[in-house]
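Student: I'd like to go over a predicted model; first the sequence, then the structure.
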Amino acid sequence: PELGLTIGGEIPTEQLELLIAATERGPWYLDLLDSRTRELVDHQLLEGMLSVGIRASAYAAIRADEELVGVLSIASMAEDAAAVLAGRLGSVQDLAHLAGAVIRNQAITYNRTNALRTEIEEIIATSAFTCVFQPILDLQSGKTRWYEALTRFADGTPPDIRFAAAREAGVEERLEEATARAALDAAADLPADMALSLNFSPAAILGGVLERIGDPGRPVVVEITEHARTADYATLRKTLGKLPWATVAVDDAGAGYASLRHILELKPQYVKLDIGLVHEVDVDPARAAMVAGVRHFADVTGTRLVAEGIETEAQAAALRELGVELGQGYLFGRPGPLQ
């Protein structure tokens, strides 16, 4: 009765088969029925059930936030089918309540993910972001070696939050590709031998983003983001090894386990020291010792260090003393348009 169904008429064979499937497999099959069949479902479903040996069936409504979202059915082929079902109907109703709670939680997750996906697809479609650039300098000579491209979103959302949302919505790879292409376009007037640093997650690289972008006509430092782990380092190494125009940097070394694993597995040309190690490196012996340890690793493996987040000349002097070759930070230039 809650579905508003009545009795009478005839149903085509293919529709009757769907009704039988609904009895055997679940109420979602009813979505495939035409409106005429829906009006006749009670009478003909009974005939369909009898034809396959089902003597009786019972139903319990599945509700999520008071909205009818499905029907849980139970059927019996026993001679005393009605009595069998009567003894189990309470359990079926309890299960329907549980199913409603599960569906509600799934719906909340789906709606959130779908809303995030729609929002980010709109950002990509309208290019609702800009590219800014920050120089990476030789700490001894002060010469700019390359620029890192960074993204700023029009609504002011911090980049780490926006990219995390894209990852949750399953569109991080598309957003990374869109921002990388925009950065390459914005850097078109740089000398062709000036490298550009672009950030990519392992998932985007394994998904073929670098191959789709192709040779950009300038060297590119591919920064592997720290937050993302991967189990397929062999394929990641192979993919990066096929790109003669790309070198590899691991971002935020010292910030977490993922970056250390990236360093060991990928053997990058550059390791970027996390800002947490750089700040107070001039006054904190523990931080200085940590940087010295990473520099020793770099010397042994042929890796070059880049210190992020340098804000004072004292920090820069301490890093030079510790043997760090390259650096970036507000001391040398804030992220902004290319001049």
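Tutor: Cool, got the structure.
Student: hey, let's count contacts and neighbours off CA atoms from now on
Tutor: OK.
Student: for the helix or strand hosting Tyr147, packing partners?
Tutor: Assigned by DSSP states H and E, Tyr147 belongs to strand 144-153. Helices and strands touching strand 144-153, by 3 or more Cα pairs under 8 Å, 6 or more residues apart in numbering; DSSP states H and E, are strand 129-138, helix 159-169, helix 172-186, strand 195-200.
Student: part of a helix, is Val221?
Tutor: No - counting by DSSP: H, G, I helix; E, B strand; the rest coil, Val221 falls outside a helix, being strand.
Student: how many residues are close by it?
Tutor: Neighbour count for Val221, taken as other Cα atoms under 10 Å: 22.
Student: check Leu266 too.
Tutor: Around Leu266 there are 18 residues (other Cα under 10 Å).
Student: for comparison:
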Amino acid sequence: MGIALYPRDGDDAETLIKNADIALYEVKQRGRNNYHVYTCATNAETPHFLILDNYLHHALEREEFALEYQPIFDTRSGSICAVEALLRWHHPDLGLVSPQTFLPIAEENGAIVELGQWAIRAACTQTRAWQDAGLTWVPLVVNLSTRQFQQSDLVPMLVEILQETGLDPRWLELEITEMTAMQDVELTAQVLMKLKRAGVSLSIDDFGIGYASLNYLKQFAFQTLKIDRSFVGNLTVDPAQKAIVAATIALADALNMKVVAEGVETDAQRESLQSLGCDRMQGYLFKPPVSAEAIAPLLVPQLPRPSPSS
């Protein structure tokens, strides 16, 4: 049991519950079957990740999460060819918590499963709303964590959300990292095939920083390969990095895959990528992640409607 006292530890219910949760973590760290009364020292002594771990369990029900969207551009035409949904956590006390901070914790404690399901549903709902508003139809990209990808009910859950939101699966692209793909190669091949049969597109993220076997890569049902930002960042100053990017683009072409470069921040990087044959890019040079309202004006209607395979 974690205990917080009014008014010493807070003068509203939310603060009292938060501090009682922090006290509860102290009990768990000491072996459970006990109680702890919250003090300021408790908060100071509790490791930051434990506090975040605790906050995460309540953040979804308190509606602290939101999605931002970052467009992926075809630099040949200057038009948006896809939009990636990115999860954001706005904590009332901590402010904006970095995804690099909270996502690993959510993955570890299992909160990522419910959170990921919420994100997919919210993103599909938003995409369908854009379509109903007459805006340009472009694929939506949503990231899947390792734990999500390994859930046995992933495909049924996904199909249910698509049916609920009325979004055609052709307009959904699921993205997993290279590390996730290689954790269990046999499982990955099975899940990817089921997802492909469900009609969604598939992309592999962070390519080149893990340990993917090219023999396995050609067996997986990916349609898009994303070049990690760590290679793009040094592209114009490191010949070795440029060679890796060139090889990755050539590999994608050979496997009939689209290729997207992430983290493009300068014109020099854009020009170098274009010279190597990569035209699909995303990054702060073009547009940072923004709200759905800020993305909508960029989705200029056009006819005919673009195909996800174009």
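Tutor: Nice, thanks for sending it over. What you are looking at is a predicted structure, and each value in this text was computed from that prediction instead of being measured.
Student: TM-score of the superposition?
Tutor: Overlay of the two chains. TM-score (TM-score structural alignment, normalised by the length of the second structure): 0.67; 234 aligned residues with a Cα RMSD of 3.1 Å.
Student: sorry, back to before: the second structure: matching residues for the strand holding Tyr147 of the first structure?
Tutor: Using TM-score structural alignment, strand 144-153 of the first structure lines up with residues 80-89 of the second structure.
Student: average offset of that stretch relative to the first structure?
Tutor: Compared with the first structure after the fit, stretch 80-89 of the second structure shows a mean deviation of 0.6 Å (mean Cα distance after the TM-score superposition for the first structure).
Student: measure the counterpart of Leu202 of the second structure in the first structure to Ala58 of the first structure for me?
Tutor: Using TM-score structural alignment, the partner of Leu202 of the second structure in the first structure is Val248. Distance from Val248 of the first structure to Ala58 of the first structure, counting by Cα to Cα, to the nearest Å: 63 Å.
Student: between the two, which one's more packed in?
Tutor: The neighbour count for Val248 of the first structure versus Ala58, taken as other Cα under 10 Å, is higher for Val248 (22 against 16).
Student: what residues does the more buried one make contact with?
Tutor: Applying Cα atoms under 8 Å, 6 or more residues apart in numbering, one finds that Val248 of the first structure lies in contact with Val221, Val222, Glu223, Ile224, Leu240, Pro268, Gln269, Tyr270.
Student: how about the fifth one: what's its closest non-neighbour residue?
Tutor: In space, and not counting its chain neighbours, Leu240 of the first structure is closest to Ala246: 7.3 Å by Cα to Cα, 6 or more residues apart in numbering.
Student: surely the one you found and Val222 touch.
Tutor: Yes - at 6.4 Å, Ala246 of the first structure and Val222 qualify as touching, with contact defined as Cα atoms under 8 Å.
Student: which one's more surrounded, those two?
Tutor: Val222 (25 against 20).
Student: trace the more buried one over to the second structure, please.
Tutor: Counting by TM-score structural alignment, Val222 of the first structure corresponds to Leu174 in the second structure.
Student: tell me the contacts of its match?
Tutor: Val141, Val142, Asn143, Leu144, Val200, Ser201, Leu202, Ser203.
Student: contacting residues for the equivalent of the fourth one over in the first structure?
Tutor: Across the two structures, Leu144 of the second structure finds its equivalent in Phe200 of the first structure, going by TM-score structural alignment. Neighbouring residues of Phe200 of the first structure by Cα under 8 Å, 6+ apart: Glu176, Val222, Glu223, Ile224, Thr225.
Student: aligned partner of Glu176 of the first structure in the second structure?
Tutor: Aligned partner of Glu176 of the first structure by TM-score structural alignment: Gly116.
Student: residues making contact with stretch 118-125 of the second structure?
Tutor: Counting by Cα under 8 Å, 6+ apart, Leu67, Ala85, Leu87, Leu140, Val142, Ile161, Leu162, Thr165, Leu167, Leu172 sit against stretch 118-125 of the second structure.
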